[in-house]
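Visitor: what shape does this take:
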Amino acid sequence: MAEHPAYPVGLRLTGRKVVVLGGGQVAQRRLPALMAAGADVLLVSPAATPSVEAMADTGEITWERRPYREGDLEDAWYALIATSDPEANARASAEGERHRVWCVRSDDADAATAWTPATGHSEGVTVAVLTTNAKGRDPRHTAAVRDAVVEGLRDGTLVAPHYRTRTPGVALVGGGPGDPDLITVRGRRLLAEADVVIADRLGPRDLLAELPPHVEVIDAAKIPYGRFMAQEAINNALIEHAKQGRSVVRLKGGDPYVFGRGMEELHALAEAGIPCTVVPGISSSISVPGAAGIPVTHRGVAHEFTVVSGHVAPDDERSLIDWPALARLTGTLVILMGVDKIGRIAETLMAHGKSPETPVALVQEGTTAAQRRVDATLATVAEVVVAEDVKPPAVIVVGEVVAVGPKPLA
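Guide: Below is the predicted model of the structure:
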């Protein structure tokens, strides 16, 4: 039997009895996939790992706390034999053979009637990799092949065209703080499948160069606005391309809902009857300080952090921020879009009780090759920004956490 390759097949186990013998590490690894397949799982084992026991406690599986005995595989469709008793494994395997139950054996692949492939998933596709025969099986190579295929599907480097009609629509994709490696795998896959990409200036620009030639890339900053406001023009562009039957990605910096006006775009699409998917992104409010060696919270230093927009000054009537309340907080204050207003922000915080010696860090072009960090205090930050020629985009961190990490390199 070992001289012939295994015949690959996908088992549909929903509502069907699956028996797992043994509650150790093998069962712990295999049970989640069986439960996800909808199997009616019976675990037979005198003991189990804490994780397996928790599955039984929550009712996800049925656990009979005893050793294997003849008849356990009756009416089963599939069995995983993974006890520490070789004799019990052999008897269970023999029972499976008599009842024509496909059995996987963790202790002896040659004696098994089925093998478990290395599996991975990527948005509606299951990748399963099997070694061609039992002799000379190399599980690490099998897993490596699986990982390479799944990673390629997820990050868009392995693109398989869709031959069935796709539903046109829009995906609002958070691109992360700038480093192309920090976009989510789902966001990268949707980019690879897009017909049109409408991109923000702060999105991960390097990813645009990787798109297939047929993809139309539109710079949101260059959409002809005419009589429309900028956001209205962007909304209209999303709607028009989607109505033409195209798959559209709105690539935004950070997260679509963190000062990204994503909800405005979602509302416009909903009113136009356009389906929309929202893909969260890593917000620069957390990732950029982290990339510069600054934790937004730290034990004994800061138990909270607050993120605010600095695009309008504290004395501007349009401001919705309670700056006096922020000055009284003892945690970390993260300010986005506030480089040109930081002088007035610092004055306001100090006027309401914040110490002039409070550390401040400005991280420009965070997570990119051009990243740089400039340190100051509330009292000096206005002068430092000018002297160091700090330009947007930059994330500003105010609080004692700035001084927690190693001193920044010169």
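
Visitor: rest of the way, CA atoms for contacts and neighbours
Guide: Will do.

Visitor: next, count neighbours for Thr58.
Guide: 9 (other C-alpha atoms under 10 Å).

Visitor: following up with a second sequence; could you model it the same way so I can compare the two?
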Amino acid sequence: MAEHPAYPVGLRLTGRRVVVLGGGQVAQRRLPALIAAGADIRLVSPEATPSVEAMADAGEIAWEQRPYADGDLADAWYALIATSDTDANAAASAEAERHRVWCVRSDDADQATAWTPATGHSEGVTVAVLTTSARDRDPRHTAAIRDAVVEGLRDGTLVAPHQRTRTAGVALVGGGPGDPDLITVRGRRLLAEADVVIADRLGPRDLLAELPPHVEVIDAAKIPYGRFMAQEAINNALIEHAKQGKAVVRLKGGDPFVFGRGMEEAQALAEAGIPCTVVPGISSSISVPGAAGIPVTHRGVAHEFTVVSGHVAPDDERSLVDWPSLARLTGTLVILMGVDKIGRIAETLVAHGKSPQTPVALVQEGTTAAQRRVDATLATVAETVVAQEVRPPAVIVVGEVVGVGVGPHGAA
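Guide: Presented below is the predicted three-dimensional model:
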């Protein structure tokens, strides 16, 4: 046949018969997408990998445990030929040609009537990459192109504006602990599509510099309060911009619902009839200790960890934390927003039974270039914070896991 480029098309296989010959690694890679497409899949193969066998056991595919036989493709719309028997592959390919069944061959692309593109997905879009001819086929190259396009769509570096009218709304995006690379791909994409970004001080600031010039960036710490409290002013700003038909992102540090007042904002938006999307973020309570070489749990050391807010002291009537109970726990205690209260917190824990020699680590500016770790004990932490000039934001870890870390801050 004359050399012509392949014609790209999307097959709608829902409820339609697809025959897969061979249950090896090729089938294992291709079957999930066929299952996701809703195809009626018939696998013909004497044996299969454990993963393929599990698909059959789950009823996702019908498996006939035998070799290929002429007539297997008679009712198929699409066929994937991937056996280790060259003769069987050739015979099946010839049958597909007779029955006008589009056929992919894993062993000989030149003899196939269809090719499987390198595919990826991003927010309702499927990216499929094909080479123009059999002569130019280079699976690694097409996969690399696919990965570059999908990654660009996910992280916002490749932006394709929506042409249809968007529904106004707000996305509460958890920005993670500070390192801009630790925001989720969905969060980064929503940032790239935003008209307005209302950002916390503890959000990943470096991401704001990447936003297009037309995006309005509002510092939540500097919203005029007027007669409202700060949180009410932020709620009002979210509602006001969303009602103007803008795509609004509320960029918060860590996770929106971990001491982030995200639910207060979601409730205010719901009362105003504004659609709200919540994008979880990596909480500093886990990620910052990890970045400093501290596991919050470790086999034989800690079977649980507890995260508490230290923004009010244990003797403050506003405190909702049961500090005496925490002192009796044997696991890890992670304290957020507690740098200036750590002295009274340590005294309370010791007064209720915690050993004064319990290790403590303070990780300041975790996951950023300014990260530093300061170690102490419950007995010395108050004076250490002053002597070492530890400042917020810092995550405080209390427990034996502090001494488990690896690398420069501890021995395995």
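
Visitor: on the three-state scheme, Asp110 of structure 2 is what?
Guide: At Asp110 of structure 2, secondary structure determined by DSSP: H, G, I helix; E, B strand; the rest coil is helix.

Visitor: typo on my end, it should be Val19 of structure 1
Guide: Going by three-state DSSP: Val19 of structure 1 is strand.

Visitor: so what's it up against?
Guide: By C-alpha atoms under 8 Å, 6 or more residues apart in numbering, Val19 of structure 1 lies in contact with Val41, Leu42, Leu43, Val44, Asp72, Leu73, Ala76, Tyr78, Ala79, Leu80.

Visitor: how about a cut-off of 7 Å?
Guide: Counting by C-alpha atoms under 7 Å, 6 or more residues apart in numbering, Val19 of structure 1 makes contact with Val41, Leu42, Leu43, Leu73, Ala76, Tyr78, Ala79, Leu80.

Visitor: closest one to Cys276 of structure 1 out of those, please.
Guide: Val41 (37.0 Å; C-alpha to C-alpha).

Visitor: among the contacts of Val19 of structure 1, which lie within helices?
Guide: Judged by DSSP state H, helices contain none of those.

Visitor: still touching in structure 2? Go through those residues.
Guide: Shared with structure 2 under both residues aligned by sequence alignment, their matches' C-alpha atoms under 7 Å, the contacts from the contacts of Val19 of structure 1 are Val41, Leu42, Leu43, Leu73, Ala76, Tyr78, Ala79, Leu80.

Visitor: possible to save the residues you listed as a markdown table with neighbour count?
Guide: Converted to a markdown table, those look like this (neighbours: other C-alpha atoms under 10 Å):
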| residue | neighbour count |
| --- | --- |
| Val41 | 24 |
| Leu42 | 21 |
| Leu43 | 27 |
| Leu73 | 26 |
| Ala76 | 20 |
| Tyr78 | 23 |
| Ala79 | 25 |
| Leu80 | 27 |
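
Visitor: in CSV, list the residues you listed along with distance to Gly96 of structure 1.
Guide: CSV is the format used below for the kept ones among the contacts of Val19 of structure 1 (distance: C-alpha to C-alpha, whole Å):
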residue, distance to Gly96 of structure 1
Val41, 16
Leu42, 15
Leu43, 16
Leu73, 6
Ala76, 9
Tyr78, 9
Ala79, 8
Leu80, 10
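
Visitor: filter those down to just the ones in strands.
Guide: Counting by DSSP state E, the kept ones among the contacts of Val19 of structure 1 place Val41, Leu42, Leu43, Tyr78, Ala79, Leu80 in strands.

Visitor: tell me the counterpart of the first one in structure 2.
Guide: Spelled out, that is Val41 of structure 1. Matched to structure 2 by sequence alignment, Val41 of structure 1 sits across from Ile41.

Visitor: I figured its match hits Trp63, correct?
Guide: No. Contact between Ile41 of structure 2 and Trp63 fails when scored by C-alpha atoms under 7 Å: they sit 8.5 Å apart.

Visitor: which stretches of the stretch 301-412 of structure 2 form strands?
Guide: Counting by DSSP state E, counting those that start in this stretch, the stretch 301-412 of structure 2 has strands at residues 305-309, 332-336, 359-364, 372-377, 394-398.

Visitor: burial count for Pro359 of structure 1?
Guide: Pro359 of structure 1: 20 neighbours (other C-alpha under 10 Å).

Visitor: how about the nearest residue to it, chain neighbours excluded?
Guide: Thr377 (4.5 Å; C-alpha to C-alpha, 6 or more residues apart in numbering).

Visitor: OK, contacts around that neighbour?
Guide: Pro356, Glu357, Thr358, Pro359, Val360.
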